[in-house]
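Chemist: Have a look at this fold, sequence not included:
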């Protein structure tokens, strides 16, 4: 089965964008001296907070159907264009619920999303 694409009609907003890399650093306290640190992952897990906007009630319903059907209720992976590096990456939604829609003008909706990629 093909990996779904992030919908083109869901516009990513610069406002509220945040990014955090997790290398899985393990820290061990020593009896004396400097604590030891080691990283568990060679490639970080990147967590991003993004806000998306859709331009109509119909697009909101389409996005909800995409999450429900194509992503199996937000557990599936999808292809996503990284807004910082411009590279296509596999991503998934994290957090519950996936969408917290708020009206953003007539027929417009906005929701924050938590997106996770490897690398």
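Modeler: Okay, I see it. Predicted, not measured: the structure shown is a model, and the values here were computed from it.

Chemist: Every contact and neighbour count from this point should use C-alpha atoms.
Modeler: Noted.

Chemist: so the most far-flung residue of the chain relative to its centre is in which element?
Modeler: Farthest-out residue of the chain from its mean C-alpha position, per C-alpha atoms, centre = their mean: residue 32, at 40.7 Å. Assigned by DSSP states H and E, residue 32 falls within no helix or strand.

Chemist: and residue 91, how far is that from residue 57?
Modeler: 25 Å (C-alpha to C-alpha, to the nearest Å).

Chemist: try residue 31
Modeler: Distance from residue 31 to residue 57, by C-alpha to C-alpha: 60 Å.

Chemist: put this beside the first:
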């Protein structure tokens, strides 16, 4: 299994976690709606901002993305909230825009979303 590159650091800013609860809800003529679980696991989406200290680090990350995981592959990374190792992939195989960061000259950031099963 491929490992998320150390040149891309996940920042605390920009993190949002969401998931589809995978529940089927049936409205009834009277009384409360019935609910049942559709799946034992749910797909979690974790939005995050990646920080690169230089354009070289961003280029290294893009090479890993295109050449190693080939945009859609699974990889292991440390979850930014729990610190546990998860098996994840990029949602729709997509990365966000690479933009200069305002903190230091020459550093960059990129917003992206990874998804994993919980």
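Modeler: Arrived safely. All values derive from a computational prediction rather than experimental measurement.

Chemist: before we move on, the earlier item: what about residue 31 and residue 57 of structure 1, which has more around it?
Modeler: residue 57 (14 against 7; other C-alpha atoms under 10 Å).

Chemist: residues touching the counterpart of that one in structure 2, list them.
Modeler: Per TM-score structural alignment, the equivalent position to residue 57 of structure 1 in structure 2 is residue 55. By C-alpha atoms under 8 Å, 6 or more residues apart in numbering, the residues touching residue 55 of structure 2 are 106-108.

Chemist: quick revisit: if I look at the residue farthest from the centre of structure 1, how far off is residue 38 of structure 1?
Modeler: From residue 32 of structure 1 to residue 38 of structure 1 the distance is 18 Å (C-alpha to C-alpha).

Chemist: what are the ranges of the helices in structure 2?
Modeler: 55-63 (DSSP state H).

Chemist: before we move on, back to that, what about the contacts of residue 55 of structure 2, which one has the most neighbours?
Modeler: That'd be residue 108 among the contacts of residue 55 of structure 2, by other C-alpha under 10 Å, with 21 neighbours.

Chemist: Look up how far residue 18 of structure 2 lies from that residue.
Modeler: 26 Å.

Chemist: same deal with residue 78 of structure 2?
Modeler: 17 Å.

Chemist: Who has more neighbours out of the two?
Modeler: Taking neighbours as other C-alpha under 10 Å, residue 78 of structure 2 and residue 18 compare with residue 78 leading, 15 against 11.
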